[in-house]
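Q: Could you work out the structure for the sequence below:
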Amino acid sequence: MIVQHPAQLFLGHKRACDQSEQYRCLSVPLQNNKKLKKVVRLSDETLAPRAFKSFTAEEDISLILIPLVGSITYGSNSANEVCVFPEELQIINLKKGNTFRITNKNEDALVNYLQIWVKMDLVPEKIIFDTYSHNQLNIVYGKKHVNILFGVFDGRREGFFTTSEQKNTLLTFVINGAFEVQNRLLESRDSLILSQTRLLELEALSENAIVLILEENN
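A: Next up is the predicted model:
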């Protein structure tokens, strides 16, 4: 018998869009969910060549930056610039009211990256995960309150992940391709929030299917 766990699906093409000539932000409307308590922002952002975008932290958060295409540079008044590349994630602590900016220093190429805000006091650090294993879910960041998993799959290959506790909440974001996740179809840039799930099962439905999963420990 197929067990359907409590879930909320966000389609990629229906995300809120903030766009100018230099910048585009497609945000998953996490404020409309009742399961995630600590993850408050997941935005899929694109910057034009030599462009930058400034931000202000709306509360005390840890910022997680994950470049997908091209490198980005993080900068603020209180810290030196940090360059982050694909297959890396950068964690930065911010207090309410802190300002920062993200810059694309490339001369002729767009950059695409994920910006994640979590209401947790994570240790500032850079994680390099370029040695991940193919066709499986890899824990690229694992701490007491949050785990981040990353996987690149060939078509029809399956992946599994057992949560720390059944009460934890999972946020799945498809970076590329398509997956079946817990019997639900997710296509590129779709998101799925799952709760009360002990075992996560997924199957890639396309070649070079790429997925990112956040586990929030409740």
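
Q: C-alpha from now on. contacts and neighbour counts both.
A: Fine.

Q: wait, doesn't D154 sit right on N208?
A: Yes. Using CA atoms under 8 Å, D154 is in contact with N208, at 5.4 Å.

Q: and this one, so I can compare the two:
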Amino acid sequence: MENNNEQINKYVLHKAATRGHANHGWLESYHTFSFANYHNPERMNFGVLRVLNDDRVSEGMGFGKHPHDNMEIISIPLDGDLEHQDSMGNVTVIKNGDIQVMSAGTGIFHSEYNKNKDQLVKFLQIWVYPNQKNVTPRYDQITLNLEDRHNKLQQILSPNSEDEGVWIYQDAWFHIGKFDKDFSTSYRLKKKGNGVYAFVLNGDFTIGGIELNHRDGLGIWDTNSFSIQANSEGAEILLMEVPMQL
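A: Below is the predicted model of the structure:
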């Protein structure tokens, strides 16, 4: 699609209701891109962003041990507590305010469980193609200061281990912002040729003249910067800047 707004030349809009949906009873998942039994040839990826799953895991349930390789896997908990175990010996719990990353590299196994008996777990599972293959698998998680995203964009991921947030083997930068109603800001891309996939966690936004609502996604490319305005109180958004070339 083309847009006459001077800040956005090219974009793709994915409304929340158009996502793939799977309900396994214990797991309800919405897929922005093709995943498992949801296959849409027009929605395979956005650049190196391969998977964006919006998952709800029932009380006491979870994903059994399963393998991955040569993928950067990012988990962002939104509600509840998710227990992680993996073949590297990590046993941890992640909750809202944390971000977890695994470089699967030559191969790992991991499991994820909701250990609470009285609360759903809601989290985003994100896969990014790496720029290096067959690296030694690694795991990291950090707890972020949620105040650092109030009316600003808090960096939560980058390519640099010395920078803010976690890091991955890719020229990608993720930010989360939570804004008061009518607050506006802009995002300037870090690397020429990258695109940004914006995903609304809560509330309503206008980005470069395009209206977005709860769980809508907007992929933007061929631009250097774009405007962001919150149209509701406590509106929260995730921005994922990624290379557009696989």
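
Q: TM-score of the superposition?
A: TM-score for the superposed chains, counting by TM-score structural alignment, normalised by the length of structure 1: 0.90, backed by 218 aligned residues with a CA RMSD of 2.2 Å.

Q: count of residues packed around the aligned residue in structure 1 for V91 of structure 2?
A: Using TM-score structural alignment, the partner of V91 of structure 2 in structure 1 is E81. E81 of structure 1: 14 surrounding residues under other CA atoms under 10 Å.

Q: what stretch of structure 1 does stretch 48-55 of structure 2 fall on?
A: Taking TM-score structural alignment, stretch 48-55 of structure 2 hits residues 38-45 over in structure 1.

Q: Show me how far that stretch is from its chain's centre.
A: Relative to its chain's centre, stretch 38-45 of structure 1 lies at 7 Å (CA atoms, centre = their mean, to the nearest Å).

Q: swap in stretch 211-218 of structure 1?
A: Here stretch 211-218 of structure 1 shows a centroid-to-chain-centroid distance of 9 Å under the convention CA atoms, centre = their mean.

Q: was I right about I73 of structure 2 contacting I108?
A: No. Using CA under 8 Å, I73 of structure 2 is not in contact with I108, being 11.1 Å away.

Q: ok so, going back, V69 of structure 1 versus the match of V91 of structure 2, what's the distance?
A: 19 Å (CA to CA, to the nearest Å).

Q: Would you quantify the distance from L124 of structure 2 to K181 of structure 2?
A: If you go by CA to CA, the gap between L124 of structure 2 and K181 of structure 2 works out to 24 Å.

Q: quick one: which of the two has more around it?
A: Legend: neighbour count by other CA under 10 Å for L124 of structure 2 and K181, higher for L124 (20 against 17).

Q: which residue in structure 1 lines up with the more buried one?
A: For L124 of structure 2, the aligned position in structure 1 is L114, judged by TM-score structural alignment.

Q: What helix or strand is that match located in?
A: According to DSSP states H and E, L114 of structure 1 maps onto strand 111-118.

Q: Residues contacting that strand, please?
A: Outside strand 111-118 of structure 1, the residues that touch it by CA atoms under 8 Å, 6 or more residues apart in numbering are 38-49, 61-72, 104.
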